[in-house]
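Undergrad: can't give you the sequence, but here's the structure:
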């Protein structure tokens, strides 16, 4: 596939479910260089003049097409900051698959900071999938710091799936969204940390238009001595509805800080937040163990179901 080595192929499979050259538009970035690109009649990808990222232009009315823009780092010591801007026309219905994987077998830290900005046109529907993954047996860290900005026009819909399950030593994620009238934002975050990993997830959603809605849901598991912080704020600046929810399982000596917050700046803003942190219930473990599973296997089954 595009002359990539086995490690790059493995990471692409993990973060973007890619096992062969994908159909449609794509841009593969490997160790800070362009490894492959394809455009279509409706989707154009252009490198920024300063080399710091790409611009993706999706024509109005584009439907049923996919865009893949995964990033792979397989060399120790690579550090980069990339800006990717998406200009999505009116009346579109497309899927965008991003994600970054770092395989670090060396002594130096490897780091990817990705800033994605989405300008979503009127009546467009976007599904955005972003997976993060780390591997490698080196002493160098695997660091991912994504920033996502979403600016939605009237009646746009954006579904975001954010997943980080394995191998990332440190992450600091920030998502900012501004919604106009009738726009809808749905975010599902799945996160697991282990060892001495740290993870920070921040969300700031501004519901600026009448009838705009947002639903921000996080599921996380903190194992070993890892630490997590979830900080989500929904601001209702018009007649709107918003909901944020954080459910977490804490294990071993893990630490979790959940900070859901609401800002109501309009009398017709309807906002709700929920947060729950707890350990795996003993009766759940016992029930699965009576079916022949070991305690470790039972724990894993519960975690898999919780994060699905």
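TA: Cool, got the structure. Since we're looking at a predicted model, the values are computed, not measured.
Undergrad: when you work out contacts or count neighbours from here on, use the C-alpha atoms and nothing else.
TA: Will do.
Undergrad: which other helices and strands contact the helix or strand hosting residue 234?
TA: Assigned by DSSP states H and E, residue 234 belongs to strand 227-236. On a contact count with 3 or more Cα pairs under 8 Å, 6 or more residues apart in numbering; DSSP states H and E, strand 227-236 meets strand 198-207, strand 240-250, strand 255-264, strand 269-278.
Undergrad: and stretch 264-272, what's buried?
TA: Buried residues in stretch 264-272, counted by 16 or more other Cα atoms under 10 Å: 264, 269, 270, 271.
Undergrad: in contact with the second one, which residues?
TA: By Cα atoms under 8 Å, 6 or more residues apart in numbering, the residues touching residue 269 are 236, 237, 238, 239, 240, 241, 242.
Undergrad: any idea which of those residues is closest to residue 225?
TA: residue 242 (33.0 Å; Cα to Cα).
Undergrad: give the contact list for the closest one.
TA: Residue 242 sits in contact with 213, 214, 215, 234, 236, 269, 270, 271, 272, where contact means Cα under 8 Å, 6+ apart.
Undergrad: need these in CSV with distance to residue 170, can you?
TA: Listed next are the contacts of residue 242 as CSV, based on distance: Cα to Cα, whole Å:
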residue, distance to residue 170
213, 31
214, 27
215, 26
234, 25
236, 31
269, 35
270, 35
271, 31
272, 30
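Undergrad: alright, now check it against this:
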């Protein structure tokens, strides 16, 4: 049990255990470990599952880990997490969820994450999702992310689905104030009969707000993906949305970028491309001694890197 949890922590948060700094570990629907620091306060909510994370104004170079692991079949977990990043603070938050399901019942983790970035705050948020196990039970992850950015704040979000997740419904809603900038990168791999649906809506409300969304996905076997980003320029602002997908086997991919300008000085651009792996790349790698399957793996990993 412990080794299984350590392996999941290594995969989703790049560490085998939590024993230093600011962290909160949730396992099988319950809080297990928690630790605050002088600059980052982590407290459990009262009455509902979840945590409050507060980063002190002016804190620099801080890192917090908040992973979730599920190692039992039949778990249905829901959390409500609130983050307040203080004025001019600079912090990295490593999140993510790993599910190991060897049973026949579905294991599911849903989360509503609300971020408030105060003026001048900087946040890097990394969220990795991963599923594994020999059981027939589904591994389900449904994250909802809500972001409120005040003047001059900066937010970088990296949303990664490594593999093994039966189904996911991702929802992101963001509002950007004056001079705020959001950079969002989504990397997604599906295989088998898995499904993945991602809805992203960003309102650029403040003057000179900026948005960049980059989505890269690979769909294999009979899996289905839908990516629906919406960028709305409500004042002088700029946004760029880019969606690139590799489709293999009998998979299906839909990319539906949507842009709206409600102001004459809103500059919003979108690009979308879906295609198969380039045959010339496959042949070139095979000349180095790789099999076709090995060559495909190299190309897919490089694409998602």
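TA: Received it, and whenever you're ready, just let me know what you need. Given the structure is predicted, the values throughout are model-derived calculations rather than measurements.
Undergrad: where does the TM-score land?
TA: The TM-score (TM-score structural alignment, normalised by the length of the second structure) is 0.99; 305 aligned residues with a Cα RMSD of 0.8 Å.
Undergrad: now render the helices and strands packed on strand 227-236 of the first structure as TSV, adding distance to residue 137 of the first structure.
TA: TSV is the format used below for these (distance: least, Cα to Cα, whole Å):
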stretch	distance to residue 137 of the first structure
strand 198-207	18
strand 240-250	26
strand 255-264	25
strand 269-278	31
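Undergrad: which residue is nearest the centroid of the first structure?
TA: The residue lying closest to the centre of the first structure (Cα atoms, centre = their mean) is residue 162, at 2.7 Å.
Undergrad: what lines up with that one in the second structure?
TA: The equivalent of residue 162 of the first structure in the second structure is residue 159 (alignment by TM-score structural alignment).
Undergrad: my read is that that match contacts residue 187, right?
TA: Yes - counting by Cα atoms under 8 Å, residue 159 of the second structure does reach residue 187; the two are 6.3 Å apart.
Undergrad: which residues in the second structure does stretch 247-256 of the first structure align to?
TA: Under TM-score structural alignment, the match for stretch 247-256 of the first structure is residues 244-253.
Undergrad: distance-wise, check residue 190 of the first structure relative to residue 246 of the first structure.
TA: 10 Å (Cα to Cα, to the nearest Å).
Undergrad: what's stretch 70-89 of the first structure aligned against in the second structure?
TA: The aligned range for stretch 70-89 of the first structure is 67-86, by TM-score structural alignment.
Undergrad: go on, stretch 116-130 of the first structure?
TA: Counting by TM-score structural alignment, stretch 116-130 of the first structure sits on residues 113-127 of the second structure.
Undergrad: and that stretch, end to end?
TA: Rule used - Cα to Cα; the end-to-end distance of stretch 113-127 of the second structure is 11 Å.
Undergrad: which residues does that stretch contact?
TA: 12, 80-97, 143-160.
Undergrad: from the residues you listed, which land in strands?
TA: 80-85, 90-97, 143-149, 154-160 (DSSP state E).
Undergrad: let's have the buried residues of stretch 264-272 of the first structure in JSON lines, adding distance to residue 52 of the first structure.
TA: What follows is these, written out as JSON lines (distance: Cα to Cα, whole Å):
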{"residue": "264", "distance to residue 52 of the first structure": "38"}
{"residue": "269", "distance to residue 52 of the first structure": "39"}
{"residue": "270", "distance to residue 52 of the first structure": "40"}
{"residue": "271", "distance to residue 52 of the first structure": "38"}
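Undergrad: how close does the aligned partner of residue 189 of the second structure in the first structure sit to residue 248 of the first structure?
TA: When the first structure is aligned by TM-score structural alignment, residue 189 of the second structure is paired with residue 192. The gap separating residue 192 of the first structure from residue 248 of the first structure is 10 Å, by Cα to Cα.
Undergrad: what touches both of those two?
TA: By Cα under 8 Å, 6+ apart, the residues touching both residue 192 of the first structure and residue 248 are 220, 221, 222.
Undergrad: tell me the counterpart of the first one in the second structure.
TA: So the one you mean is residue 220 of the first structure. Residue 220 of the first structure maps onto residue 217 in the second structure, by TM-score structural alignment.
Undergrad: wait, is its match part of a helix?
TA: No - applying DSSP: H, G, I helix; E, B strand; the rest coil, one finds residue 217 of the second structure to be strand, outside a helix.
Undergrad: list the residues that contact it.
TA: 186, 187, 188, 189, 244, 245, 246, 304.
Undergrad: where exactly do the strands run in the stretch 51-200 of the first structure?
TA: Remark: strands assigned in the stretch 51-200 of the first structure by DSSP state E, counting those that start in this stretch are 53-58, 63-68, 71-73, 79-88, 93-97, 100-103, 110-120, 125-135, 142-144, 147-152, 157-166, 170-179, 184-193, 198-207.
Undergrad: can you put the ones you listed in TSV and add distance to residue 260 of the first structure?
TA: Shown next, in TSV, are the strands of the stretch 51-200 of the first structure (distance: least, Cα to Cα, whole Å):
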stretch	distance to residue 260 of the first structure
strand 53-58	32
strand 63-68	32
strand 71-73	31
strand 79-88	28
strand 93-97	28
strand 100-103	27
strand 110-120	23
strand 125-135	22
strand 142-144	23
strand 147-152	19
strand 157-166	18
strand 170-179	14
strand 184-193	14
strand 198-207	9
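Undergrad: and of those, who's closest to residue 287 of the first structure?
TA: Across the strands of the stretch 51-200 of the first structure, closest to residue 287 of the first structure is strand 184-193 (Cα to Cα), at 23.7 Å.
Undergrad: check the mean deviation of the closest one from the second structure.
TA: On superposition with the second structure, the mean distance recorded for strand 184-193 of the first structure (mean Cα distance after the TM-score superposition for the first structure) is 0.4 Å.
Undergrad: show me what that strand is packed up against.
TA: Checked by 3+ Cα pairs under 8 Å, 6+ apart, strand 184-193 of the first structure has strand 157-166, strand 213-222 packed alongside it.
Undergrad: wait, which of those strands is closest to residue 39 of the first structure?
TA: Taking those one by one with Cα to Cα, strand 157-166 is closest: 22.4 Å.
Undergrad: that closest one vs the second structure, average distance?
TA: Strand 157-166 of the first structure sits 0.6 Å off on average (mean Cα distance after the TM-score superposition for the first structure).
Undergrad: okay, buried residues for that strand please.
TA: Buried-residue list, strand 157-166 of the first structure, by 16+ other Cα under 10 Å: 157, 158, 159, 160, 162, 163, 164, 165.
Undergrad: check the offset of that strand from the chain's centre.
TA: 4 Å (Cα atoms, centre = their mean, to the nearest Å).
Undergrad: now the angle between strand 170-179 and it, please.
TA: 170 degrees (axes from the mean of the first three to the mean of the last three Cα atoms, to 10 degrees).
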